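Trainee: Got a predicted structure here, sequence first:
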Amino acid sequence: MSLDTVVEDIRDEARARAEEIREEADERAEEIVAEAEADAEQIHEEREAEVQREIEQLREQRLSSAKLEAKQARLEARRDVLEDVHEDVEQAVADIDGERREELTRSLLSGAASEFDDGATLRVYGRADDQALIEDILTDYDDAEFAGEHDCLGGVVVESEASRVRVNNTFDSVLESVWEDNLKAISDRLFDSQ
């Protein structure tokens, strides 16, 4: 065997081995590419699902926020309407005049006076426009005098010199009591169709 033949045999073996290594490398490269593509597809699907979840979550948050804003706007509008109605009622109460005003003032003064001991000296306060009316009504009481103005829609505030008791029987206090007691019914009646 000659040296050329040995060299040629070694070269053939080397070529065969190189071809075998190349084929193994190509197979391994194909496996790696296939694994990478599968991983990429899985990552893509997971990311797409995550993006869809984020979109759905954001949509839910915005919808919830919009519903809350709408509810707050509706409540604010209702509150505004109730305030307007309250102001209209206050004006209607302030506008009561004549015999009806005298009758209500007498009743409120009588109720307030009954809270004090007999013989107590009473100071009575009322609306400036009602001073003459109150002074006229006070002629029926022995120990009572008009003591001055009170900022109110009508009625009286009565206090005694002998005690620390002060009775607020103004139209305002009666209106507020009635308003608070009936606010739900008023609201239901105003907004029953909504």
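Mentor: Arrived safely.
Trainee: Could you use CA atoms for every contact and neighbour count after this?
Mentor: Noted.
Trainee: Nearest residue to the middle of the protein?
Mentor: By C-alpha atoms, centre = their mean, the chain has its centre lying nearest to Gln72, at 5.5 Å.
Trainee: list the buried ones in the helix or strand containing Val174?
Mentor: Element membership for Val174, per DSSP states H and E: helix 171-191. Within helix 171-191, the residues that count as buried by 16 or more other C-alpha atoms under 10 Å are Phe171, Asp172, Ser173, Leu175.
Trainee: the longest helix in this structure is where?
Mentor: Identified as the longest helix of the chain according to DSSP state H is helix 3-94.
Trainee: Moving C-terminal from that helix, which element do we reach first?
Mentor: helix 98-113.
Trainee: And the helix holding Val174, what does it pack against?
Mentor: helix 3-94 (3 or more C-alpha pairs under 8 Å, 6 or more residues apart in numbering; DSSP states H and E).
Trainee: try 10 Å this time
Mentor: helix 3-94, helix 98-113, strand 155-160 (3 or more C-alpha pairs under 10 Å, 6 or more residues apart in numbering; DSSP states H and E).
Trainee: Give me the distance from it to the chain's centre.
Mentor: From the chain centre to the centre of helix 171-191 is a distance of 20 Å (C-alpha atoms, centre = their mean, to the nearest Å).
Trainee: take the one below as the second:
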Amino acid sequence: MSLEHVVDDIKDEARARAEEIRADAEEEAEAIIAEAEADAEAIKDERAAEVESQIDQEREQALSSANLKAKQQRLEARRDVLADVREEVEVALVELSGDRRESLTEALIANAATEFDDDATVTVYGRGDDQELIEGILTDYDGFSFGGERDCLGGVIVESDTSRVRVNNTFDSVLDTVWDENLKELSEHLFEQ
């Protein structure tokens, strides 16, 4: 064999080996590319799921926040309505006149009088506009006198220094009690759903 022939054989062998290395490299590159594409697709799907989850979470938070705000606005509107009703009742009590005001004031004084001894010196306070009415009622009670004006819707505050007893029978205190005891029922009536 000639040297040329040996060189050709080495070249052919080198070419075959180079072709084999290139084929292996191409096969390995294709595998790496396929794996990278699969990883990229998995990452893309994962990110899309995360984004969808975040969108759902933000949507849920926005909806929850809107529901809470609407509920707060409804409660505030209800409080406003109840405050308006309370104010209308107070105005009606202030404007109450004639026999109805007199009979209510008499009943409140009579109720308070039961808390004092018969020989007690009792001072009765009331609304300035009711002074004449109160003084007229007090003529039926020994030891009772009008002591002056108090800021109230009507009714009386009755007290005695000797027995250290004080009875608040104002329209305000009666309204507070009735209001507190019946607020739930009133709310249900006003805001039936």
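Mentor: Arrived safely. Just so it is clear, the model here is predicted, and its values are computed rather than measured.
Trainee: re earlier: OK, contacts around the residue nearest to the centre of structure 1?
Mentor: Ala66, Arg78 (C-alpha atoms under 10 Å, 6 or more residues apart in numbering).
Trainee: Residue in structure 2 paired with Glu135 of structure 1?
Mentor: By TM-score structural alignment, Glu135 of structure 1 lines up with Glu135 in structure 2.
Trainee: who's in contact with Glu4 of structure 2?
Mentor: Ile10.
Trainee: What distance do you get for it to Thr114 of structure 2?
Mentor: According to C-alpha to C-alpha, to the nearest Å, Glu4 of structure 2 stands 141 Å off from Thr114 of structure 2.
Trainee: circling back to that earlier point, mind giving me CSV with the helices and strands packed on helix 171-191 of structure 1 and columns for distance to Asp142 of structure 1?
Mentor: Formatted as CSV, those follow (distance: least, C-alpha to C-alpha, whole Å):
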stretch, distance to Asp142 of structure 1
helix 3-94, 28
helix 98-113, 11
strand 155-160, 13
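Trainee: Pick the most deeply packed of the ones you listed.
Mentor: Mean neighbour count (mean count of other C-alpha atoms under 10 Å) peaks for strand 155-160 among those, with a mean of 26.
Trainee: For it, which helices and strands make contact with it?
Mentor: helix 98-113, strand 122-126, strand 144-149, strand 166-170, helix 171-191.
Trainee: and these as CSV, adding distance to Val158 of structure 1?
Mentor: Below are those laid out as CSV (distance: least, C-alpha to C-alpha, whole Å):
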stretch, distance to Val158 of structure 1
helix 98-113, 6
strand 122-126, 5
strand 144-149, 9
strand 166-170, 5
helix 171-191, 13
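Trainee: Indicate which one of the ones you listed is closest to Ala29 of structure 1.
Mentor: Set against Ala29 of structure 1 and scored by C-alpha to C-alpha, these come closest in helix 171-191, at 74.0 Å.
Trainee: Name the residues that touch the closest one?
Mentor: So helix 171-191 of structure 1 is contacted by 78-79, 81-82, 85-86, 89-90, 93-94, 104-105, 108, 151-156, 168, 170, 192, 194 (C-alpha under 10 Å, 6+ apart).
Trainee: That one against structure 2, how far on average?
Mentor: Here the mean offset of helix 171-191 of structure 1 against structure 2 after fitting is 1.0 Å, by mean C-alpha distance after the TM-score superposition for structure 1.
Trainee: And for stretch 16-33 of structure 1?
Mentor: For stretch 16-33 of structure 1, the mean deviation from structure 2 after alignment is 0.4 Å (mean C-alpha distance after the TM-score superposition for structure 1).
Trainee: Distance from that stretch to the middle of the chain?
Mentor: Mean-position distance between stretch 16-33 of structure 1 and its chain equals 70 Å (C-alpha atoms, centre = their mean).
Trainee: next one: stretch 114-121 of structure 1
Mentor: 47 Å.
Trainee: now swap in stretch 81-89 of structure 2 and tell me
Mentor: Here the centre of stretch 81-89 of structure 2 is set off from its chain's centre by 20 Å, with C-alpha atoms, centre = their mean.
Trainee: ditto for stretch 93-108 of structure 2
Mentor: 38 Å.
Trainee: about what we covered before: so which of the buried residues of helix 171-191 of structure 1 comes closest to Leu63 of structure 1?
Mentor: Leu175 (40.9 Å).
Trainee: Look up how far Arg123 of structure 1 lies from the closest one.
Mentor: 23 Å.
Trainee: related to what we said a few turns ago, any chance of the buried residues of helix 171-191 of structure 1 in a markdown table, plus distance to Glu60 of structure 1?
Mentor: Listed next are the buried residues of helix 171-191 of structure 1 as a markdown table, based on distance: C-alpha to C-alpha, whole Å:
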| residue | distance to Glu60 of structure 1 |
| --- | --- |
| Phe171 | 50 |
| Asp172 | 47 |
| Ser173 | 47 |
| Leu175 | 45 |
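Trainee: Arg22 of structure 1: which of the residues you listed is nearest?
Mentor: Nearest to Arg22 of structure 1 among the buried residues of helix 171-191 of structure 1: Leu175, at 99.4 Å, using C-alpha to C-alpha.
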